[in-house]
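K.L.:
Below are the sequence and a predicted model; questions follow.
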Amino acid sequence: MKTASNPPCPCGGVPAGTPYQRCCGLFIEGDQVPATAERLMRSRYTAYTLGLARYLQATWHPGTRPIDLEVDPPDTPHGVRWLGLRIHGHRELDADHAEVKFTARYRQAGKAFRLTELSRFLREDGRWLYVDGDVDERD
């Protein structure tokens, strides 16, 4: 049984149901580096759910990273509330390039949305970084 101090990871867990501290928490709060672009993408989704702009900036490629990034803290009235993540696929194009397709569900100001993205990642100095993506957002 999971307790409030050991909640399941917002990304859904790897494997499914893994607590945050043993899943994305290893990357966000610990010193481990995601071994795959998919794990990085999952940790970035988790950072969005927790309002952690600093982690998102640190894992964004400097060539495409925005100067400022505002992320709603959890439980912000009328802010974005992330509801779930589904990975459609992950493929490594070569040793240093990968793509991840996912759908993230969220609610904002009482309205539900689905964001589907094909994200591109680049590995530099042994670390995966988010580069950009093709987004399809629907309500």
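P.N.:
On my side now, so go ahead.

K.L.:
Every contact and neighbour count from this point should use C-alpha atoms.
P.N.:
Will do.

K.L.:
any idea how far the residue nearest to P34 when sequence neighbours are not counted is from C9?
P.N.:
Closest residue to P34 in three dimensions, ignoring its sequence neighbours and counting by C-alpha to C-alpha, 6 or more residues apart in numbering: L40, at 5.3 Å. Going from L40 to C9 by C-alpha to C-alpha, to the nearest Å gives 14 Å.

K.L.:
The structure to be compared is supplied as follows:
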Amino acid sequence: MRCPCLSGLPLAECCAPLHAGAPAPTAERLMRSRFSAFALGDAAYLLASHHASTRPAPLTLDAELRWYRLDILRTERGGPLDREGRVEFEAFFRSPEGGGSQHETSRFVREGGHWFYVDGV
């Protein structure tokens, strides 16, 4: 199965190791793994990769949304030696009401060797 993040790699070689607990090397890789988690319905990973300061208590995913495409538009910092980074993306979905997209610039921090999603605008 190809990875939902559209890296071109199989899921087992791309986002699945991160979903199983491996640290993301960059903020962009964490963003891609979070998109894949939305596409696969993995709420536990979404909570685990969300920074504790902004993590929602419950996380309910909309089962009627099908996330099918991720475009990374811009990255700012977020490399292996950075402590923070930003990733601008557009994620596309289909629902019973039709198609749509979410355009966001997400903020990430790296703590203890792990990247975490903080928030997005």
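P.N.:
Arrived safely. Bear in mind that the values here come from a model prediction, so they are computed numbers and not experimental data.

K.L.:
Work out the TM-score between the chains.
P.N.:
The TM-score (TM-score structural alignment, normalised by the length of the second structure) is 0.93; 119 aligned residues with a C-alpha RMSD of 1.4 Å.

K.L.:
Show me what A47 of the first structure aligns to in the second structure.
P.N.:
Under the alignment (TM-score structural alignment), A47 of the first structure maps onto A37 of the second structure.

K.L.:
residues touching its match, list them.
P.N.:
By C-alpha atoms under 8 Å, 6 or more residues apart in numbering, the contact list for A37 of the second structure reads 19, 43, 45-46.

K.L.:
rerun that using 7 Å as the cut-off
P.N.:
45-46 (C-alpha atoms under 7 Å, 6 or more residues apart in numbering).

K.L.:
would you say it is within a helix?
P.N.:
Yes: assessed by DSSP: H, G, I helix; E, B strand; the rest coil, A37 of the second structure belongs to a helix.

K.L.:
where does the residue most central in space within the second structure land in three-state SS?
P.N.:
Most central in the second structure under C-alpha atoms, centre = their mean is R34, positioned 2.2 Å from the mean C-alpha point. Three-state call for R34 of the second structure (three-state DSSP): helix.

K.L.:
before we move on, what SS does the closest residue to it other than its chain neighbours have?
P.N.:
Among residues not flanking R34 of the second structure along the chain, L46 sits closest, at 6.2 Å (C-alpha to C-alpha, 6+ apart). What three-state DSSP gives for L46 of the second structure is helix.

K.L.:
quick one: what's aligned to L46 of the second structure in the first structure?
P.N.:
So, by TM-score structural alignment, L46 of the second structure is matched to L56.

K.L.:
Okay, the residue of the second structure positioned farthest from its centre and A63 of the second structure: tell me how far apart.
P.N.:
Relative to the centre of the second structure, and counting by C-alpha atoms, centre = their mean, the farthest-placed residue is E97 at 23.9 Å. As judged by C-alpha to C-alpha, E97 of the second structure and A63 of the second structure stand 13 Å apart.

K.L.:
do the same with R2 of the second structure
P.N.:
As judged by C-alpha to C-alpha, R2 of the second structure and A63 of the second structure stand 21 Å apart.

K.L.:
can you check L11 of the second structure too?
P.N.:
Separation of L11 of the second structure from A63 of the second structure (C-alpha to C-alpha): 21 Å.

K.L.:
Which one's more surrounded, these two?
P.N.:
L11 (18 against 10; other C-alpha atoms under 10 Å).

K.L.:
quick one, what contacts the more buried one?
P.N.:
1-3.

K.L.:
Which parts of the second structure are strands?
P.N.:
Secondary structure of the second structure (DSSP state E): strands located at 66-77, 84-95, 98-111, 114-120.

K.L.:
Need the winner for burial among the ones you listed.
P.N.:
Counting by mean count of other C-alpha atoms under 10 Å, strand 114-120 has the highest mean neighbour count of the strands of the second structure, with a mean of 21.
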